[in-house]
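# my questions are about this predicted structure, shown below with the sequence.
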Amino acid sequence: MRRFFDRLAVHVYRDEEIPRRAPQKSAKPSQPVPKLIGAMRSLVTTSRDYWQSRAELFLKQARLMADYEDDYAYHGVVNQYFPTYDSLSDAELRGYFTWRTAVRRGQIEKRGMSYASLYVYELLHLIGCSSAQDAYEKLHDFCAAYCELDPQIVRYIAEWENEFIIYYGLNPDLIIVRGNGACRQQDDAVLTMLHRSEHVAEEVMAAVCVLSSYRLERSKLYRAHTDDVNVLVLRILDRVAEYYGKHRQVTFFADLIAVARTSPVRLFSSAVFQPSGEEQDRVYQMHPLRRYECVSGYWTLHSYERADGAAQRLGALLRGLDAALRAHYGIAEIQPPKLKKWQTKIIREEIDAFVAEQRAAEARRVHLDFSQLARIRADADVTQERLIVEEELPMPLLSPSQGKAAALAEILPPAAEEVAAQPEMLSAAEGAAELSAPEQRLLRTLLTNGDLAWVRAEGLMLSVLVDGLNEKLYEDFADTVIEGDPPAVVHDYLDELTERYLHGSE
């Protein structure tokens, strides 16, 4: 420390002359700017509102320069984030107005995103436009043309155009026609699911496919068995909804479809924008499920939005059904998704129940065997012959008792006489199906492997009798009991039918 003070005492500090700067080369005199540009620049310092924002200043300057044209030769490229007139040099600014003059005449040239952004900002404020619709058309045409020159602008086009439509209350259909329509398509699908009872299965399934990450409509299984898959998907979704209701705090609809939300929004967040005056309270109904509301200058969005992973959760269920159902129809397998045990259980149970219903319906369905048409025609010919009344022949005189016996012998074949002589055999066991006499006789003939010639001899149709028997016995057996040609009793039901209709016991 002592050495420091000793060294300090040696040096004496006095006033010294400030060295003069070396003479500089004379700068090139700047070119004078047009008076209107000078007046625009002066708005920065002459504005009454010293604390004006960049957006407020831009709007004032844009209105002043709305009709200005220039022919300044500037070949530079300007790239700035959120550019304004004030952020450009005089040369860059004159270059912009020269470029804008050409754009308004239909000559669009790539000169950097700053020029393109400035022009879009002007259109958002309706600068140089007769109306909001006119500004929108110019905005759309410019963006469509400029994106071919500079793809950077593509990422902003949909946002600028859609928010312009909302802010100025233009036709919502423009968002669908001019945009990709993805938002509207999702809203339509959610609306269908909200009012599912008002739509047919095909419409509901179309909505499900829109909301799912798994494209079931492209599946080979779905294209081959659309109706069956539609039924199963809707049943599975109903079961899943029941599970959510019993075991989850969140609802099925909120977790897999969408949930109602209200959130603040800032229109034109990717642009320099200043409302032209005091904001009017208003509501813009973009869709039954999507509404923008402005209150005191603040915008809010009321809509149905999807939870994170909702499309994937719904898609996993659809893929799980697709993978499980392919084995039933003999279609090439696909890798099943990872599902929870309760989800796999629901899918398996619904498939099993559906397959059982199909088999039961198939058993009840009447099948027409067209190969039997020849035999049916032959039976019909016999019936027709028996109905033709031949010329009456003189009958010998018989006693009343002899007459009855002779008539019975003539009409009934021997087997029929035996049945007539034993009327107690016509009634089946208690609890059995009520069969007509020909049906009971046919069933007993089949159970005893008897001769079926009597059917044709009596003018009856064997196929009609068999169908009648199957239909009446289906209520007891839930299956077809007589099959084949010639018909025979199905072996599985032989013993029970024998007990009921031959021995008269249940």
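Arrived safely, thanks for sending.
# C-alpha only now, for contacts and for neighbours.
Fine.
# so who does the spatially closest residue to Ile166 that is not a sequence neighbour touch?
Spatial nearest neighbour of Ile166, chain neighbours left out: Tyr284 (6.5 Å); criterion: CA to CA, 6 or more residues apart in numbering. Applying CA atoms under 8 Å, 6 or more residues apart in numbering to Tyr284 gives the contacts Ile166, Gly169, Arg291, Tyr292, Glu293.
# ok, those vs Leu446, which is closest?
Set against Leu446, the nearest of those by CA to CA is Arg291 (74.3 Å).
# I'd assumed Arg282 was in contact with the closest one.
No. Arg291 is beyond contact range of Arg282, at 10.6 Å (criterion: CA atoms under 8 Å).
# tabulate the contacts of Tyr284 in TSV, adding columns for distance to Val366.
Converted to TSV, the contacts of Tyr284 look like this (distance: CA to CA, whole Å):
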residue	distance to Val366
Ile166	61
Gly169	62
Arg291	55
Tyr292	59
Glu293	62
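# just the ones of these in strands?
Counting by DSSP state E, the contacts of Tyr284 place Arg291, Tyr292, Glu293 in strands.
# neighbour-wise, which of these leads?
In terms of neighbours by other CA atoms under 10 Å, the ones in strands among the contacts of Tyr284 top out with Tyr292 at 21 neighbours.
# would you confirm that that residue contacts Trp299?
Yes. Tyr292 is in contact with Trp299 according to CA under 8 Å; the separation is 6.8 Å.
# this is the comparison structure:
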Amino acid sequence: MANVDAIIEQILAASRAKGGRALSSERTYADEPILLRGSQLASYLPEPIRQMRALARRSETRTWSDARLFVEQGHLMEGFEDDFPYEGEFSSYFPTYESMTNPQLRGYFTWRARVRRGEVEQTSLSFAFVYLYELVNGIGATPGEEAFRAIESFWQAYRAFDPTLDRYVRPWLVDYVAYHGLPVAWARPYLNSAHDRSVAVLRRAEQRALEGAPPKGRRRAPRAFDVDPAADDALLAALDALSTHRICEGRLYRDDPDAVRGVTCAVFADLARHYASNRSQGLTESLFGTRHAMPHLMFASAVFYPGGRHADCVVELDETCRYICQNGIWTCDSLHDGGVRSAKLGQVLRAVDRQLRLALDHPNPLKGHADPKYLVKIIDRAIGDYLAWRSAHAPRRIEIDLSKLAGIRSTAAETREALLVDEERSQDEVPIDVTKPVDTQDGPAPDLGLTAEELSLLHDLLGGRPPSAAGTDLLVDSINEKLFDLLGDTAVEFDADGHPALVEDYVEDISDALLPK
């Protein structure tokens, strides 16, 4: 069969050529005939679409649900591609093939053919939903990893045109993983469980607080702060994420984060013990409820037909969420509190923020609210414990008066001399006298044990002259070792250029020892 496009182009070319000879030179333009394929005519309806329409009119399909009819028609049209110029719009709340007109159907299958070739173009949002419904039901992609990746990639591409898809496709991807038994790691990026994970942090912290509570009848010991900084950081972040009062965004936290963290965590622990003793529900439970199973509609807001009963299964998506299928009925075991921030927790954190600013005399105080007296008492006690702990663990400032070191050394030398026994004195015929002049020409100084080279180096440094002795590094080490008893510290060090120099604090001591006045 001849190529239709080539025949159309040949006819148009002949018409243009004929018009060019027949028309006078005064004509600047002329109408040209518009030739279309028969399949591109509005009145033309491809045979697969006729069959799909006929399927909906059969007597046996009258008892089918809309979802089943959509899936059956989708499998019938799975490999169909059209080439129909369509510029219209299509909008439907639950879009299906049956809700489209014939031109809309042809426009959809033309757009879908380009999408399958990797050409994702913006169109009516209802067309995008129909394409996603097909993939969810295994139309156009093998159920399992192939369909999951197809849904994921199309959504990532089309959300650039319309991010409305996010609120639907994210939970559908989670449902798809659970329904088809795919690796749960694929679902975790799309699992909306940040709120539930923060609540889980609070539950664990509450349990630790109750386990560490003193026996009844005994007073609570002052809290030991900064025992587990990582746990305190996690608890403060969870409290800040769940509260209507964002304490970590306040000025006090920027100025003194350690105080905010320590006091807030202490208040939470004491408040947890208070609720355990005086309330029927625990602190976290009273704020966010309990985790429990509720019926779950798989692929909610999508046109989905399962085709049969799903096998019983349990899918642990993460520590906060679990899907359970029993007798074909799905439930979701998780925290069903709506994921909103707690105003009650916000009141607690604001009271902590306010009272701590007052205690620290912060320049930006918060206005007072009518907070419960027991809450203010708990907060003030935690603040007192923290400030006492911080004062006890504050670094000690030690100042050394270097001017008194010489006197201390002299007293120490006299004390040592007084403690020597006669046998120790007899070993040295000449008593050590650090004030005796040293003869650098007669070898080692008998009092300090310095060699001629070492003495020469020290005299050069005292006189501000470059050292004349060789092997300076070894001499410096030896000098420092021999003068340690005199100074109790290093006498010679190397400057930034690598040259030996006397430590400034000990120049006078060394000069007095070598060059007495």
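Structure received. Note that the coordinates shown come from a computational prediction; the quantities given were computed from them, not determined experimentally.
# that older thread, and the strand or helix carrying the residue nearest to Ile166 of the first structure, how far from the second structure on average?
Element membership of Tyr284 of the first structure, judged by DSSP states H and E, is strand 282-287. Once the two are superposed, strand 282-287 of the first structure sits an average of 1.2 Å from its aligned residues in the second structure (mean CA distance after the TM-score superposition for the first structure).
# mind listing what's buried in that strand?
Within strand 282-287 of the first structure, the residues that count as buried by 16 or more other CA atoms under 10 Å are Val283, Tyr284, Gln285, Met286, His287.
# rebuild those as CSV, extending it with distance to Leu57 of the first structure.
CSV is the format used below for these (distance: CA to CA, whole Å):
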residue, distance to Leu57 of the first structure
Val283, 28
Tyr284, 28
Gln285, 32
Met286, 32
His287, 35
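# wait, what's in contact with the corresponding residue of the second structure for Leu149 of the first structure?
Matched to the second structure by TM-score structural alignment, Leu149 of the first structure sits across from Phe161. Neighbouring residues of Phe161 of the second structure by CA under 8 Å, 6+ apart: Gln122.
# hang on, Phe161 of the second structure in a strand?
No. The assignment for Phe161 of the second structure (DSSP: H, G, I helix; E, B strand; the rest coil) gives coil, which keeps it out of a strand.
# look at Ser263 of the first structure and say how many residues are nearby.
Ser263 of the first structure, neighbours per other CA under 10 Å, totals 10.
# tell me how far it lies from Arg319 of the first structure.
Distance of Ser263 of the first structure to Arg319 of the first structure, given as CA to CA, to the nearest Å: 33 Å.
# go on, Tyr244 of the first structure?
Counting by CA to CA, the gap from Tyr244 of the first structure to Arg319 of the first structure is 20 Å.
# more neighbours, the two?
Arg319 (23 against 16).
# return the residue of the second structure aligned against that one.
Using TM-score structural alignment, Arg319 of the first structure lines up with Arg350 in the second structure.
# what about that match, distance to Glu121 of the second structure?
Distance from Arg350 of the second structure to Glu121 of the second structure, by CA to CA: 50 Å.
# same deal with Asp162 of the second structure?
11 Å.
# repeat that for Gly107 of the second structure.
The value you get for Gly107 of the second structure to Glu121 of the second structure, if CA to CA is used, is 13 Å.
# give me the more crowded residue out of these two.
Comparing Gly107 of the second structure with Glu121 by other CA under 10 Å, the one with more neighbours is Gly107, at 23 against 14.
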